[in-house]
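Asks: next come a sequence and a model predicted from it.
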Amino acid sequence: MVVTVAALLLAGCGASAGENGSGDGRTVVAGFYPLQWVAERVGGDRVDVSSLTPPGAEAHDLELTPRDLAAVGEADLLVYLDGFQPALDEAADSEAGDSAWDAGQAADLSRATEGHAHEGEEGHEGEEPVDPHFWLDPLRLAAVGDALAERLAELDPDGAAAYEENAVALRADLEGLDAELQTGLADCAVGTLVTSHDSFGYLADRYGLEVVGISGLSPSQEPSPAQLAEISELVRERGVTTVYTETLVDPAVADTVADEAGVRTAVLDPLEGLTDESGGDDYLAVMRANLATLQEGQSCP
């Protein structure tokens, strides 16, 4: 009876954390969608993957239920991003222990920002907060896939060859996407990318754009009237024709800037989670939809 109850509890936890696991392979719990997608691609049919962030929810604001905490504690591997979801950082320490794996170590989070840290984070005095949104650079996401294959092989040595093969296939897809972005965003007439919050910095750095986030790293941060006026003036001075709102983020602030500057708005997807409004059914499709939006908004040939 004890085994049966434990099995039922674990099944309930898996459903709470994304309802993706079949119960047959190694269990992997991911913090949010891009990590879930990579784990599914690299793990293949040897891994049961679920996500703690439900579809349509804002990943920054994740709150964990008791079932979620149990799922974290029971998982063979927790794939998370340290500093991005404070509630999960705590659970990684208290529940996951050695089974916690921080994707940020492989992603090389080297981009600092002048914005503010996420709500709930404690910054280091005198240091700029580090931008966590690495997955919008496909090559950084590929590096995470390579490293995850190695970590899964440690857990499941018999699957090492399969994990390596899957990671190679994932890298090929992401390098292909990178080539499309490089070509599609070359020679854009408008080089400044104005977005709702500061989430597209790694993409901008990779493809030769300059990003200006109206809010900081977290979409819950509210800019002051003076900051809004400053950004509106920047939009006019630099010939920006499009201000980008984002899925899962209230468009009001971006709409205000666009109205003040007399320009249009368009929607980009920061891919923190898929929604019914997403431009595709997986990471690759949504990134290609983002590319099409950027080509029009930045006046790229």
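Replies: Yes, it's here.

Asks: C-alpha only now, for contacts and for neighbours.
Replies: Will do.

Asks: look up how far residue 283 lies from residue 78.
Replies: 20 Å (CA to CA, to the nearest Å).

Asks: between those two, which has more neighbouring residues?
Replies: Ranked by neighbour count (other CA atoms under 10 Å), residue 78 and residue 283 place residue 78 first, with 30 against 23.

Asks: residue 67 against residue 73, yeah?
Replies: No. Counting by CA atoms under 8 Å, residue 67 stays clear of residue 73, with 9.8 Å between them.

Asks: who has more neighbours out of these two?
Replies: Set residue 67 next to residue 73 and count neighbours by other CA under 10 Å: residue 73 wins out with 22 against 18.

Asks: skip ahead from the helix or strand where that one lies and say which helix or strand is next.
Replies: According to DSSP states H and E, residue 73 maps onto helix 66-74. Where DSSP H and E defines the elements, the next helix or strand beyond helix 66-74 is strand 77-80.

Asks: what's the next secondary structure element after that following strand?
Replies: helix 86-91.

Asks: what packs against the helix or strand that comes right after that next one?
Replies: Downstream of helix 86-91, the first helix or strand assigned by DSSP H and E is strand 100-102. On a contact count with 3 or more CA pairs under 8 Å, 6 or more residues apart in numbering; DSSP states H and E, strand 100-102 meets strand 77-80.

Asks: which stretches of the stretch 1-150 of the chain form helices?
Replies: Listed in chain order, the helices of the stretch 1-150 of the chain (DSSP state H, counting those that start in this stretch) span 2-16, 33-43, 66-74, 86-91, 104-107, 138-155.

Asks: residues contacting residue 288?
Replies: With contact set as CA atoms under 8 Å, 6 or more residues apart in numbering, residue 288 has these partners: residue 177.

Asks: please identify the helix or strand for it.
Replies: Using DSSP H and E, residue 288 maps to helix 283-297.

Asks: buried residues in that helix?
Replies: Residues 283-284, 286-295, 297 are the ones in helix 283-297 that count as buried (16 or more other CA atoms under 10 Å).

Asks: for stretch 138-154, same thing?
Replies: So for stretch 138-154, counting by 16+ other CA under 10 Å, buried means 138-153.

Asks: what's the answer for stretch 253-267, then?
Replies: Neighbour counts over stretch 253-267 (16+ other CA under 10 Å) mark 253-255, 257-258, 260-261, 263, 265-267 as buried.

Asks: looking at those residues, which are in strands?
Replies: 265-267 (DSSP state E).

Asks: columns distance to residue 8 on top of those residues, output as CSV?
Replies: Formatted as CSV, these follow (distance: CA to CA, whole Å):
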residue, distance to residue 8
265, 48
266, 45
267, 41
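
Asks: try it against this one:
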Amino acid sequence: MLEAEKAPEAAAAAAAEGPEGWAQFGEEVEAAGAAAAPADQAPAKPAVPALPAITEVDVKDSLQLTEVWRAEVAGGTVVRAGMEGGVRRRLAPYGLAAARFRVLPAHAGVVNACLRVAAMNRDFAEQLGDSSAAAAPGSTAAGGSSNAAEAAAAPADQGAFLAKFTQASVGCCYLQYTLPAVACPPPLLAELLVVPGTDPAKPGSWQGLVVLRYVASPQLPGPLLDVVVDLSVPPEAATLVRTSPSAQWSKEQCQLRWTVPRIAPGAAGELRAVFGGKAGVAAAAATSALSRQAEARLLFSLRPGKSLSGVGFQVAAAEPEAPFMPANMQCFGEMRVRV
């Protein structure tokens, strides 16, 4: 018999037994309702994983100021040079939707003038407060006492920008500036020389000596690191005889590579290579080809933490009350040298 059909009979039996029967009947009904309640309840919602807490390190590592210096040298003279700088996004943890940053002024007024006309990515960046104070002429570079005092006394968002991370890819540039040669003295100078000669052991043969001389600027904020020098020569002089110091030679690409781990500020050095002429090529033709086509490409970096232009870089959380902190800066350089 169904429970619904038993209920009237149970009620009649309870009425026949009097008040005690009604009390017992009520307890049975409550127990039956409690037993059926779990089946009527909605299923529990799945637990949502909590996002990790955002730390100061996460905020500092979310943005980086990068500067790249490029130059072309011919005959020992810089014929073209300049620098590109920008604030770019790095990896940011989930939950960090935005961060503030500001570029602090340098010693040179021309650098600060270029900062005033920096291009802002309006899709992912927003200017906060007054940006003119971030590039005031005559201000002290980041890290100096005057600059630190001014930054502490200025309003929190003066000269600051908001970098939005949502939908912005890694490497997204929020602020970009360009500096001319007059605004960034060369961190490295180089000269490429070609000296034709003969092999003493083989009278009448031809050899070409290629010398690359370099000197680092004494005003560098730190040593040049991981310096790579690629020397490309024409096929007419593609027989390597010897090098000093040792280097890697690619016969297929007619390219010689030196690696210099470190060049201290003000340090000078010299790289040498002797090449032999290709069979059937006259000495004059080999000398002419080597002088016209030999080219050296130098790549280097600086220790993170300081800029080549002298500007400073600070990052803070998006909340207005969050303090600014010194942030990541990385500089690179590329130089092409011809005879």
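Replies: That came through, no problem. Not measured: the values here are computed from a predicted model.

Asks: fetch the TM-score of the aligned pair.
Replies: The TM-score (TM-score structural alignment, normalised by the length of the first structure) is 0.25; 130 aligned residues with a CA RMSD of 6.3 Å.

Asks: in the first structure, where's the longest helix?
Replies: The residue-count maximum for a helix in the first structure (DSSP state H) belongs to helix 160-184.

Asks: for that one, buried residues please.
Replies: Under the neighbour-count criterion of 16+ other CA under 10 Å, helix 160-184 of the first structure has 160, 162-164, 166-171, 174, 177-178, 181, 184 buried.

Asks: in the second structure, which spans are helices?
Replies: Using DSSP H, helices in the second structure cover 3-17, 19-40, 56-61, 109-116, 145-153, 283-293.

Asks: possible to save the ones you listed as TSV with distance to residue 261 of the second structure and mean neighbour count?
Replies: Formatted as TSV, those follow (distance: least, CA to CA, whole Å; neighbours: other CA atoms under 10 Å):
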stretch	distance to residue 261 of the second structure	mean neighbour count
helix 3-17	89	12
helix 19-40	72	12
helix 56-61	26	16
helix 109-116	30	20
helix 145-153	33	13
helix 283-293	27	18
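
Asks: closest one to residue 272 of the second structure among those?
Replies: With CA to CA as the measure, helix 283-293 is the member of those nearest residue 272 of the second structure (14.2 Å).

Asks: helices and strands around that closest one, which ones?
Replies: Counting contacts by 3+ CA pairs under 8 Å, 6+ apart, helix 283-293 of the second structure packs against strand 188-199, strand 202-216.

Asks: picking that back up, farthest pair in the buried residues of helix 283-297 of the first structure?
Replies: Maximum pairwise distance in the buried residues of helix 283-297 of the first structure, criterion CA to CA, is 20.8 Å, between 283 and 297.

Asks: rewinding a little: so which of the helices of the stretch 1-150 of the first structure gets nearest residue 228 of the first structure?
Replies: Counting by CA to CA, residue 228 of the first structure lies closest to helix 86-91 out of these; the figure is 27.9 Å.

Asks: got the buried residues for the closest one?
Replies: 86, 88-89, 91.

Asks: looking at these, which is nearest residue 29 of the first structure?
Replies: Using CA to CA, residue 88 comes nearest to residue 29 of the first structure of the buried residues of helix 86-91 of the first structure, at 11.1 Å.

Asks: kindly reformat the helices and strands packed on helix 283-293 of the second structure as TSV containing mean neighbour count and distance to residue 229 of the second structure.
Replies: Shown next, in TSV, are those (neighbours: other CA atoms under 10 Å; distance: least, CA to CA, whole Å):
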stretch	mean neighbour count	distance to residue 229 of the second structure
strand 188-199	18	11
strand 202-216	18	9
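
Asks: nearest to residue 79 of the second structure, out of the ones you listed?
Replies: Using CA to CA, these put strand 188-199 closest to residue 79 of the second structure, at 11.8 Å.

Asks: circling back to that earlier point, what helices and strands are in contact with the helix holding residue 73 of the first structure?
Replies: In terms of contacts (3+ CA pairs under 8 Å, 6+ apart), helix 66-74 of the first structure is packed against helix 2-16.

Asks: show me what the helix it packs on is packed against.
Replies: helix 66-74.

Asks: between the helix it packs on and helix 2-16, how many degrees?
Replies: Inter-element angle recorded for helix 66-74 of the first structure and helix 2-16: 110 degrees (by axes from the mean of the first three to the mean of the last three CA atoms, to 10 degrees).

Asks: identify each buried residue in the helix holding residue 73 of the first structure, please.
Replies: Residues of helix 66-74 of the first structure classed as buried by neighbour count (16+ other CA under 10 Å): 67-74.

Asks: what residues are up against residue 226 of the second structure?
Replies: Residue 226 of the second structure touches 259-262, 299-301, counting by CA under 8 Å, 6+ apart.

Asks: can you get me a residue count around the residue lying closest to residue 164 of the second structure once chain neighbours are set aside?
Replies: Closest residue in space to residue 164 of the second structure, ignoring its immediate chain neighbours: residue 98 at 4.4 Å, by CA to CA, 6 or more residues apart in numbering. Here the number of neighbours of residue 98 of the second structure (other CA under 10 Å) works out to 19.

Asks: how close does residue 98 of the second structure sit to residue 60 of the second structure?
Replies: Distance, residue 98 of the second structure to residue 60 of the second structure, using CA to CA: 12 Å.

Asks: same check, this time on residue 269 of the second structure
Replies: From residue 269 of the second structure to residue 60 of the second structure the distance is 37 Å (CA to CA).

Asks: residue contacts, residue 125 of the second structure?
Replies: Counting by CA under 8 Å, 6+ apart, residue 125 of the second structure has contacts 161-164, 174-175.

Asks: who wins for most neighbours among the contacts of residue 226 of the second structure?
Replies: Within the contacts of residue 226 of the second structure, residue 300 tops the neighbour count with 24 neighbours, counted by other CA under 10 Å.

Asks: mind putting the helices of the stretch 1-150 of the first structure into TSV with distance to residue 212 of the first structure?
Replies: Below are those laid out as TSV (distance: least, CA to CA, whole Å):
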stretch	distance to residue 212 of the first structure
helix 2-16	36
helix 33-43	23
helix 66-74	35
helix 86-91	25
helix 104-107	22
helix 138-155	20
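
Asks: hmm, back to that, list just the nearest of the contacts of residue 125 of the second structure to residue 337 of the second structure.
Replies: Taking CA to CA as the measure, residue 337 of the second structure lies nearest residue 175 of the contacts of residue 125 of the second structure, at 30.4 Å.
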